[in-house]
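J.: heads up, no residue letters with this:
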């Protein structure tokens, strides 16, 4: 078997059998396509040549290209997962990636918005939605929900209409690894969602019907219709949400990332600032490890220290 054939089978397995997220499958596909190109250039097209030496050579080549340590760490994770699949399937005698080590990435704290910044963002969204435009109603609901429930952008875009319990004010989210969790949402987010469902979503769905794209809006497709629809009535894309959040963050002071994850980081940090238990925040975020959640305690500590320096006369 050729390396490219093996990677194609592996990607089909992780997508359709293992239920990996769309984001993970996309990252695996990019990494393994690059690995296959590197192997072909080295004259190593057969799977038997996909050994530890080849993998180390590929990682070294990527490091020489100046890729970040976080990217290289993801590359190692891809190779380990691919190697484990090869071993389980009996394609190779052992996992060729088992001895690879991930580079240590510099610890960077996530960008977190101040209380007044997130208030300004949500107030602007509410003012825009006052005109009744379906897209403005949807955008306000998206921003409120991202901050209220700390969802990942992929979770928000795939959230089915049935995942929202309007009476209990909760959403049922399918997170990483196909794990479902129940996340609460506050009164402002609930009001924004009610407005969107009352006057926004149906108008967007009608655009899809006019274009003959009922399946794109989830009607009659055999799958659950999505809660959020795009401007043309089809499924809302992650890129559209990135653009929405980036436009808002551009108007706020401070550097750093401008994607939807900033609202997730902000929600988690504000919960801890408000006294929420770390394990409660872990459950809300859908982290499998408490260590992933603990980064927000560092953010809270730094914010406390900064406020102390600003406010205390003898700081």
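T.: Done, it's in. Since the structure is predicted, the reported quantities are computational estimates derived from the model, not experimental observations.

J.: hey, let's count contacts and neighbours off CA atoms from now on
T.: Will do.

J.: next, the distance between the ends of stretch 93-110.
T.: Taking C-alpha to C-alpha, to the nearest Å, stretch 93-110 runs 41 Å from one end to the other.

J.: wait, I meant stretch 198-214
T.: End to end - C-alpha to C-alpha - stretch 198-214 spans 19 Å.

J.: contacts for that stretch, please.
T.: 132-135, 137-138, 216-217, 220-221, 228-234 (C-alpha atoms under 8 Å, 6 or more residues apart in numbering).

J.: mind listing what's buried in that stretch?
T.: 200, 201, 203, 204, 205, 206, 207, 208, 209, 213, 214 (16 or more other C-alpha atoms under 10 Å).

J.: name the nearest of those residues relative to residue 151.
T.: Closest to residue 151 out of these is residue 201 (19.9 Å), distances taken as C-alpha to C-alpha.

J.: please report how far the closest one lies from residue 219.
T.: 13 Å.

J.: what of residue 186?
T.: Counting by C-alpha to C-alpha - residue 186 and residue 219 are separated by 29 Å.

J.: how about residue 144?
T.: Using C-alpha to C-alpha, one gets 26 Å for the distance from residue 144 to residue 219.

J.: who has more neighbours, those two?
T.: Between residue 144 and residue 219, counted using other C-alpha atoms under 10 Å, residue 144 has the larger neighbour count: 27 against 16.

J.: after the host helix or strand of that one, which helix or strand is next? Please name it.
T.: For residue 144, the host element (DSSP states H and E) is helix 134-149. Counting by DSSP H and E, the element after helix 134-149 in chain order, helix or strand, is helix 153-158.

J.: same for that following helix, what does it pack against?
T.: With contacts taken as 3 or more C-alpha pairs under 8 Å, 6 or more residues apart in numbering; DSSP states H and E, helix 153-158 sits against helix 134-149, helix 238-249.

J.: okay, now the one to match up with it:
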């Protein structure tokens, strides 16, 4: 009963992504197993003991940070519902996940991946349009898959994106992405449309809305054709776009808005990527490095 109510709260009231809900419910199952299913045993000592066991089992810091966040969310929810007399999660220390620098393409590699000659593959116009749009805008793969035809404003060169928390934002794109989109919409998409296609901008081979797995395969396949390129996911193109924007002089607030980050702290990791590249260039080029 408690788990089902918490599930409903996460999905309907917090509007968390399906991936986050699944992760939190898995964390809660682990916590409840530690408590032998008894909510009355949930206090700060039990929480600390549970997290200590996770640490002893060798769980990654990122996993421990997420489980700490889940525990806090759960205890606060239970306290509001009157299931706990107080909120033990308030006494729980923060377990911070490590901030690792994401792998990114350099600008020459990005150019090589997007400037490959056209082929006779019927998927090529769609794949090219998706790649151009991912790199031009830095949108998430889920946001790309959710795009409808009417979300593209060709007059202003922007797309309307529904991001995390159902927050809408407008993201600009350039000429290469516009030309690739026009080619797909005029010469490609009409050949893929079926009765069930609806307004989806990008379609799969059966005419339905494209799925994230297909987009990932397209990105991996394209980057494999670029010598020296790291094997990145669509999120790697997002990292690359943000890094190249900052390297080109964009301010951090603008990049935050483009990416749809709720916190500037999330965007700041890309400044570290740029500085890391600057150090590498310095070591390579400066005679006294």
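T.: Yep, it's here. No experiment lies behind these values; they were computed from the predicted model shown.

J.: thinking again about what came up before, just the buried residues of stretch 198-214 of structure 1: which are in helices?
T.: With helices taken from DSSP state H, the overlap with the buried residues of stretch 198-214 of structure 1 comprises 201, 203, 204, 205, 206, 207, 208, 209.

J.: name the nearest of those residues relative to residue 112 of structure 1.
T.: Distance to residue 112 of structure 1 across those (C-alpha to C-alpha) is lowest for residue 201, with 30.3 Å.

J.: in structure 2, what residue corresponds to the closest one?
T.: Per TM-score structural alignment, the equivalent position to residue 201 of structure 1 in structure 2 is residue 189.

J.: can you give me the strands for the stretch 51-200 of structure 1?
T.: Applying DSSP state E, counting those that start in this stretch to the stretch 51-200 of structure 1 gives strands spanning 164-165, 170-174, 180-184.

J.: got the buried residues for the helix holding residue 144 of structure 1?
T.: Residues 134-149 are the ones in helix 134-149 of structure 1 that count as buried (16+ other C-alpha under 10 Å).

J.: so which elements touch it?
T.: With contacts taken as 3+ C-alpha pairs under 8 Å, 6+ apart, helix 134-149 of structure 1 sits against helix 115-129, helix 153-158, strand 180-184, helix 187-199, helix 201-210, helix 261-273.

J.: in structure 2, point out the residues matching the second one.
T.: Aligned using TM-score structural alignment, helix 153-158 of structure 1 spans residues 141-146 in structure 2.

J.: what of the shortest one?
T.: The counterpart of strand 180-184 of structure 1 in structure 2, counting by TM-score structural alignment, spans residues 168-172.

J.: pull out the buried positions in the matching stretch.
T.: Neighbour counts over stretch 168-172 of structure 2 (16+ other C-alpha under 10 Å) mark 170, 171 as buried.

J.: run through who's touching that stretch.
T.: Outside stretch 168-172 of structure 2, the residues that touch it by C-alpha under 8 Å, 6+ apart are 136-137, 156-163, 257-258, 260.

J.: residue 95 of structure 2: which of those is nearest?
T.: Nearest to residue 95 of structure 2, judged by C-alpha to C-alpha, of those is residue 260 at 24.9 Å.

J.: apart from its chain neighbours, what residue comes closest to the closest one?
T.: Distances taken as C-alpha to C-alpha, 6 or more residues apart in numbering place residue 163 nearest to residue 260 of structure 2, at 6.8 Å, with adjacent residues excluded.

J.: returning to that earlier point: now render the ones in helices among the buried residues of stretch 198-214 of structure 1 as JSON lines, adding distance to residue 55 of structure 1.
T.: As requested, those are exported to JSON lines (distance: C-alpha to C-alpha, whole Å):
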{"residue": "201", "distance to residue 55 of structure 1": "48"}
{"residue": "203", "distance to residue 55 of structure 1": "51"}
{"residue": "204", "distance to residue 55 of structure 1": "48"}
{"residue": "205", "distance to residue 55 of structure 1": "48"}
{"residue": "206", "distance to residue 55 of structure 1": "51"}
{"residue": "207", "distance to residue 55 of structure 1": "49"}
{"residue": "208", "distance to residue 55 of structure 1": "46"}
{"residue": "209", "distance to residue 55 of structure 1": "49"}
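
J.: what is the nearest of these to residue 56 of structure 1?
T.: Taking C-alpha to C-alpha as the measure, residue 56 of structure 1 sits nearest to residue 208 out of those, at 48.6 Å.

J.: mind checking which helix or strand the nearest residue to the closest one once chain neighbours are set aside is in?
T.: Nearest residue to residue 208 of structure 1 in three dimensions, chain neighbours excluded: residue 233, at 4.3 Å (C-alpha to C-alpha, 6+ apart). For residue 233 of structure 1, there is no host helix or strand (DSSP H and E).

J.: how about residue 233 of structure 1, what's its partner in structure 2?
T.: Alignment note (TM-score structural alignment): residue 233 of structure 1 maps to residue 207 of structure 2.

J.: which ones are touching its match?
T.: Remark: with contacts taken as C-alpha under 8 Å, 6+ apart, residue 207 of structure 2 is in contact with 192, 193, 194, 196, 197.

J.: please apply the same query to residue 18 of structure 2.
T.: residue 11.

J.: mind telling me what it corresponds to in structure 1?
T.: Using TM-score structural alignment as the criterion, residue 18 of structure 2 maps onto residue 22 of structure 1.

J.: leaving out chain neighbours, which residue sits closest to residue 79 of structure 1?
T.: Per C-alpha to C-alpha, 6+ apart, closest to residue 79 of structure 1 is residue 97, 5.9 Å.

J.: so what corresponds to that neighbour in structure 2?
T.: Using TM-score structural alignment, the partner of residue 97 of structure 1 in structure 2 is residue 89.

J.: rewinding a little: residue 4 of structure 1 is nearest to which of the helices and strands packed on helix 134-149 of structure 1?
T.: Across those, residue 4 of structure 1 has its closest neighbour in helix 153-158 (27.8 Å, C-alpha to C-alpha).

J.: ok, the aligned partner of residue 84 of structure 1 in structure 2 to residue 138 of structure 2 distance?
T.: In structure 2, the residue matched to residue 84 of structure 1 (TM-score structural alignment) is residue 76. According to C-alpha to C-alpha, residue 76 of structure 2 stands 35 Å off from residue 138 of structure 2.

J.: repeat for residue 209 of structure 2
T.: From residue 209 of structure 2 to residue 138 of structure 2 the distance is 20 Å (C-alpha to C-alpha).

J.: okay, these two: which has more neighbours?
T.: Using other C-alpha under 10 Å as the criterion, residue 209 of structure 2 and residue 138 rank with residue 138 on top: 27 against 20.
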